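Colleague: Following is a predicted model, sequence given first.
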Amino acid sequence: MRGLPGLRGTDHIGFTVPDVEEAARFFVDVIGCERFYELGPFQSDDDWMARQLDVDPRTVMKKLVFLRCGFGSNFEIFEYAAPGQRRVQPRNSDVGGHHLAFYVDDFDAALRHLRANGVRVLGEPVLRESGPSAGQTWIYFLTPWGMQCELVSFPRGKGYERETERRLWHPASPAA
């Protein structure tokens, strides 16, 4: 058998931010996520943090907040204090680099919304006209703390769909 027995999909995406309250406000007020609950602070007097999370044993998880983001995955955002903590956001080209992509039905309206909320948008929208991503429009933007995000839309599908019956997961699909 290949893969995890019983795999159903992604439950949540967890990431660390410099200020969990600032991040929660951004994801709720600008992106439109829903705040569900929070935990913390948590620290351990033994090596539990090192054993369980592979962080310095004196790390303090100051707070975590769980958010639901539309019809997609949940977010678990953390604020930590730790000896030797790096506070530089990785670029996409760095090992560990990443971005969050938000699918929207109306790309132009969503882009206007980001700009109206003072969000730093990078470059200009890219429309893919050929290849497996044909029909997709995207643009990157940054959170207030510099995390990379993407706005993406392909309301008439993507080019690869003409070649196969199989489909990537999509937040607007009937199976979502």
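Modeller: Noted; the coordinates are in hand.

Colleague: alpha carbons only for contacts and neighbour counts from here, please
Modeller: Will do.

Colleague: got the residue ranges for the strands in the chain?
Modeller: Along the chain, the segments classed as strands by DSSP state E run 12-16, 34-39, 60-68, 74-81, 100-103, 120-127, 137-142, 148-153.

Colleague: Can you report how many residues neighbour the closest residue in space to Gly146 that isn't next to it in sequence?
Modeller: In space, and not counting its chain neighbours, Gly146 is closest to Gln89: 6.5 Å by CA to CA, 6 or more residues apart in numbering. The number of residues packed near Gln89 is 17, by other CA atoms under 10 Å.

Colleague: Now do the helices in the chain.
Modeller: Counting by DSSP state H, the segments of the chain that form helices are 20-25, 48-53, 107-116.

Colleague: take the one below as the second:
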Amino acid sequence: MLGLKQIHHIAIIASDYAKSKAFYCDTLGFTLQSEFYREARDSWKGDLALNGHYTIELFSFPFPPPRPSRPESCGLRHLAFSVDDIDAAVAHLEGHGVKCEAIRIDPFTNKRFTFFNDPDGLPLELYQQS
């Protein structure tokens, strides 16, 4: 048996490292655990935590190609975050200038959800568990 226990981290490449770091930390509430500049790659790497758990590796690389998002392409489609109060979460995001789609109901679970984007257009989802 392989023995997977949980997802360790998710790697995200940002076109503007400082802008994305501010978005994930200041707007979404992640904390910066550590940060390194890798001179040989001209690249930043930030380790971001959510509620004390290491979750995202945020990278920068010179001139990364744009991420295809529409039409939907193969690969990772989006990241989803659970929230207790989706209305309050959407109000918080919109208060920080982040545009959210209309809140919808998942027809299979009857749970409320919405999508928004990070600074590079990566689709992110809020999903209300209760």
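Modeller: Great, that's in hand. Just so you know, these numbers come straight off a predicted model, no measurement behind them.

Colleague: Now the TM-score, please.
Modeller: Once superposed, chain against chain, the TM-score is 0.87 (TM-score structural alignment, normalised by the length of structure 2); 129 aligned residues with a CA RMSD of 1.9 Å.

Colleague: sorry, back to before: out of the helices of structure 1, deepest packed?
Modeller: helix 20-25 (a mean of 18; mean count of other CA atoms under 10 Å).

Colleague: In structure 2, what stretch matches that one?
Modeller: Using TM-score structural alignment, the residues of structure 2 aligned to helix 20-25 of structure 1 are 17-22.

Colleague: Can you tell me what the residue nearest to Gly146 of structure 1 aligns to in structure 2?
Modeller: Match for Gln89 of structure 1 (TM-score structural alignment): Arg67.

Colleague: ditto for Thr143 of structure 1
Modeller: Counting by TM-score structural alignment, Thr143 of structure 1 corresponds to Asp118 in structure 2.

Colleague: Identify the residues contacting that match.
Modeller: Ser20, Phe23, Leu124 (CA atoms under 8 Å, 6 or more residues apart in numbering).

Colleague: Let's see that with 7 Å instead.
Modeller: Counting by CA atoms under 7 Å, 6 or more residues apart in numbering, Asp118 of structure 2 makes contact with Leu124.

Colleague: What of Tyr37 of structure 1?
Modeller: Counting by CA under 7 Å, 6+ apart, Tyr37 of structure 1 touches Val65, Phe66.

Colleague: State the distance from the aligned partner of it in structure 2 to Ser20 of structure 2.
Modeller: For Tyr37 of structure 1, the aligned position in structure 2 is occupied by Ser34, per TM-score structural alignment. Look at Ser34 of structure 2 and Ser20 of structure 2: by CA to CA, to the nearest Å, they are 15 Å apart.

Colleague: Kindly report the same for Ile13 of structure 2.
Modeller: Distance from Ile13 of structure 2 to Ser20 of structure 2, counting by CA to CA: 9 Å.
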